[in-house]
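S.K.: Okay, sequence plus prediction incoming.
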Amino acid sequence: MRLVVLGGGESGVGTAILGKEKGCDVFVSDFGKIKESYKEVLIKNGIDWEDEKHTESLILNADVVMKSPGIPEKAPIVKKLVEKGIPVISEIEFAAPFTKAITIGITGSNGKTTTTMLTYHLLQSAGLNVGLAGNIGKSFAEQVAEDKYDSYVLELSSFQLDGIINYKPHIAIITNISPDHLDRYDYKYENYIDSKFRITMNQTEEDYLIYDADDEAISEWLQKNKTRAKLIPFSLTKTFEEGAFIKNNTMEAIINQEEFKMETESIALEGKHNLKNAMAATSVAKLMQIRKATIRESLSNFQGVEHRLEKVLKIQNVQYINDSKATNVNATFFALDSMNTPTVWIVGGVDKGNDYNELMALVREKVKAIICLGVDNKKIIDAFGNVVDMMIEVQSMREAVIMAQRLTEKGDTVLLSPACASFDLFENYEDRGRQFKDAVHNL
């Protein structure tokens, strides 16, 4: 079988290694530059590769093509493959048949990294032999090639789900759905919603779908469409005979007639959205039959995820918070909602079709000044120019942090929560978050 891998990053190189091990004729092609460290791995494994081009004669003879999630369906080479009827799949689809491990698949517009890390933390603390992969950490395919784990927690983006045909997780989670990446879905929200729900399309009666019952898009989809999976809802406002919910400041999860309770104030992660993430992860832990004491301990000592409402430093009684991972309006909504002090908000970047009106009430209530950090800030200025007392445009993170310090008084918070992608001024959201932290440490 000829396997062509488009994209020589983590998922691409991992897929190439697994393909080679399973006896495929493997070729890796990247339109950009492949990092030296990945080139070395390919050479060491005797895998053919090219970069800075796509040679059609070497690609269009594939039996199957694994496309990295970053490559859009509209890319010319992908269109040609589809026209020829060659299956174009994701790493998850390619690797899953080669493992007997149980997979827990987690998707959603926001909260999926925190929920993934928390679920992994719960299962690992319980002594399960569990791997972590998907959008995060080491390539799933490469871990399958090494055959080390009995179960995997996978963070799955809509792009990875677009590339599945037969894959099904034993336990699926949809944390929430809000407009994001619409540029990849012809600007149609319903296409993006359908993409998320691909996570459950192959599930059977023996599988589970854990979902946010407070989420409008999820509830509407479930009313109109069927999944065979057993449904396990979670909610901040409703209660269930089976599911997870909050009642009298206590989180309760009732699953397979077993009840788990924990006071919400004992949960390490703060904010309402994190209670949802905790309910989702606890539901998985209950399904995996983890002891109550272990779940309680894990929820109370979990440290959170870098670049997601990460407390950086307190300087002159001003708290600096790095929420660089907030690349859409909905994520920033959660961040602003959890602020309890006057906030100087650093926002901006590459807009993915944002509607800032959703943030209006929170900005009026919580934000004293806005610092726009982006190449084009017009939309943000139009939205909030008359709402806050102070609006400043800057061109570097260092400048943003220095200005923020000037605008704060004791007891304030400086929040980096961009609501946008980072590619105009930074390599990625991690680079943006690190630059913020460095600038704060240099104040």
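M.R.: Arrived safely.

S.K.: hey, let's count contacts and neighbours off CA atoms from now on
M.R.: Noted.

S.K.: Asn386: helix or strand, and which one exactly?
M.R.: When secondary structure is defined by DSSP states H and E, Asn386 falls outside every helix and strand.

S.K.: and if you look at Glu393?
M.R.: Remark: Glu393 resides in strand 390-394, with elements defined by DSSP H and E.

S.K.: which strands and helices sit next to that strand?
M.R.: Judged by 3 or more C-alpha pairs under 8 Å, 6 or more residues apart in numbering; DSSP states H and E, strand 390-394 is in contact with strand 367-373.

S.K.: so the strand it packs on versus strand 390-394, what angle?
M.R.: Regarding strand 367-373 and strand 390-394, their directions subtend 20 degrees when assessed with axes from the mean of the first three to the mean of the last three C-alpha atoms, to 10 degrees.

S.K.: in the strand holding Glu393, what counts as buried?
M.R.: By neighbour count with 16 or more other C-alpha atoms under 10 Å, strand 390-394 contains the buried residues 391, 393-394.

S.K.: Columns distance to Lys410 on top of the residues you listed, output as TSV?
M.R.: Shown next, in TSV, are the buried residues of strand 390-394 (distance: C-alpha to C-alpha, whole Å):
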residue	distance to Lys410
Met391	20
Glu393	23
Val394	23
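
S.K.: okay, now the one to match up with it:
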Amino acid sequence: MKKIVVLGGGESGVGTAILAKKNKYEVFVSDKGMIAEKYKKVLLHNDIFFEEGKHTENKLFRADVVMKSPGIPDKVPLVQDLLKKGIPVISEIEFAATFTKAMLIGITGSNGKTTTTMLTNHILKKAEFNVGMAGNIGDSFALQVATENYDKYVLELSSFQLDGIMDFAPHIAVITNISPDHLDRYDYKYENYIDSKFRITKNQTAEDYLIYDADDEAIENWLKNNKTKAQLFPFSLEKSFEKGAYIKDNKIIVNTNSNTFTMSIATLALQGKHNTKNAMASSMVAKLLGVRNNTLRESLEDFDSVEHRLEPVLKINGVQYINDSKATNVNAAYYALDSVRTPIVWIVGGTDKGNDYTDLLPLVREKVKAIVCLGIDNSKIIETFGNIVDFIIETAGAEEAVKVAYKVSEKGDTVLLSPACASFDLFENYEDRGRQFKDAVRQL
């Protein structure tokens, strides 16, 4: 009987454990922290052995294969020791993919991957495909492979999940864009992070497709210097293509193998340049899978936006409050600042992942009237923007940040939570941060 050790008893870990047990593996789940009650119940119900609060190394080193949760860095000594002993350490995505014959659509990128994943899933559901959505979103991929019977999966894939693949190959891969993020996990080398994103295409064949942003310098440079076997389908706001998606006369034009789809940008449910790109990427997936133009058009017109991504909360005394808690990097905050047309009171800060804020200087100079810091260490934000914004203040929680923003804003302004940082210093995760912000706004 093959032995699998699962490191981490969260969503991906417990899903992997259930799938492994179903496929006759001997399973052991080990979590250095405490396992959440809801996951513990699932493990007990399925008679899966687990430990919490420690890693018992002699149990771990007996494994034939180890599945590592994406939150655990490759650099930790335990992972390095496993690799030295020749024990493969893989991601949930790699493990689960071997147990399904479903077509896989993989979507990665520094920003826009959640929206593109949800939009693609929405289109394919509307086209009546039997489709599941997983990866970095919703129920774990492994759990769905164990318990559902989908023909297709739309997978949102983080760089950490892609780091743990060996043979995983999506039939359609999408790279929405690449900008510096998570550099603390990549030796502060941008090129390592770029290579990680491109692992999505490393096992693709000439039968497969890679959809990508042709306006993105990092993507274009990688494709100039490296090879993929996949058929390339670019999208762009600036160039046009024989095969790909582009803009002409304020319309999206999508040309795939034998088919052209056009749609006015004005009728898209999601507005803003970055969302036009997300719509282009999703449209190309849909057309490559034969979705009818009418279905595609309807889907792009009636899609609801993603929670915590430029989500309008309330208008109070003529001030619009927007929750963009999902903006955990500088590029995402850039999109948010760029999309707001009124003076901004900007709530920013959190756990810095090696951020460089200089790209934001022109936008901040032009649009931001006040900065409310929401993090434990705000020194880099104050250093970067202190001279160009008249009002900058530190706060220690969502409620305080919202109250201060309320005081300094006036009719016609926008209060924008777009942190450009991770949330783990003051919150459980970006969802918790977004919900606390929304609750505080509602209590004003």
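M.R.: Arrived safely, thanks for sending. Keep in mind that this is a model prediction, so the values were computed, not measured.

S.K.: superposed on the second structure, where does the strand holding Glu393 of the first structure end up, distance-wise?
M.R.: Its aligned residues in the second structure lie a mean 1.3 Å from strand 390-394 of the first structure after superposition (mean C-alpha distance after the TM-score superposition for the first structure).

S.K.: ok, then the element right after that strand?
M.R.: Tracing the chain past strand 390-394 of the first structure, the next element assigned as helix or strand by DSSP H and E is helix 397-407.

S.K.: Give me the angle between that following helix and strand 390-394.
M.R.: For the pair helix 397-407 of the first structure and strand 390-394, the angle between their directions (the same axes, to 10 degrees) equals 160 degrees.

S.K.: The helix or strand that helix 397-407 of the first structure is followed by corresponds to what range in the second structure?
M.R.: Stepping forward along the backbone from helix 397-407 of the first structure, the first helix or strand reached (DSSP H and E) is strand 413-416. Under TM-score structural alignment, strand 413-416 of the first structure corresponds to residues 414-417 of the second structure.

S.K.: What lies in contact with that stretch?
M.R.: In this structure, residues lying in contact with stretch 414-417 of the second structure by C-alpha atoms under 8 Å, 6 or more residues apart in numbering are 319-325, 340, 342-348, 405-406, 409, 437.

S.K.: Quick one: neighbours of Ala17 of the second structure, just the number.
M.R.: 30 (other C-alpha atoms under 10 Å).

S.K.: Pull out the buried members of the contacts of stretch 414-417 of the second structure.
M.R.: Buried by 16+ other C-alpha under 10 Å: 319-325, 340, 343-348, 405-406, 409, 437, out of those.

S.K.: Inside strands: which ones of the residues you listed?
M.R.: Assignment to strands by DSSP state E places the following of these there: 319-323, 344-348.

S.K.: Adding distance to Ala422 of the second structure, write those residues out as CSV.
M.R.: As requested, these are arranged in CSV below (distance: C-alpha to C-alpha, whole Å):
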residue, distance to Ala422 of the second structure
Val319, 26
Gln320, 24
Tyr321, 20
Ile322, 18
Asn323, 15
Ile344, 21
Val345, 20
Trp346, 16
Ile347, 13
Val348, 10
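
S.K.: now, which of the residues you listed sits nearest Tyr212 of the second structure?
M.R.: Distances from these to Tyr212 of the second structure were compared by C-alpha to C-alpha; the smallest belongs to Asn323, at 27.5 Å.

S.K.: Now the match of strand 413-416 of the first structure on the first structure. Mean distance?
M.R.: Aligned to the first structure and superposed, stretch 414-417 of the second structure gives a mean residue distance of 0.4 Å (mean C-alpha distance after the TM-score superposition for the first structure).
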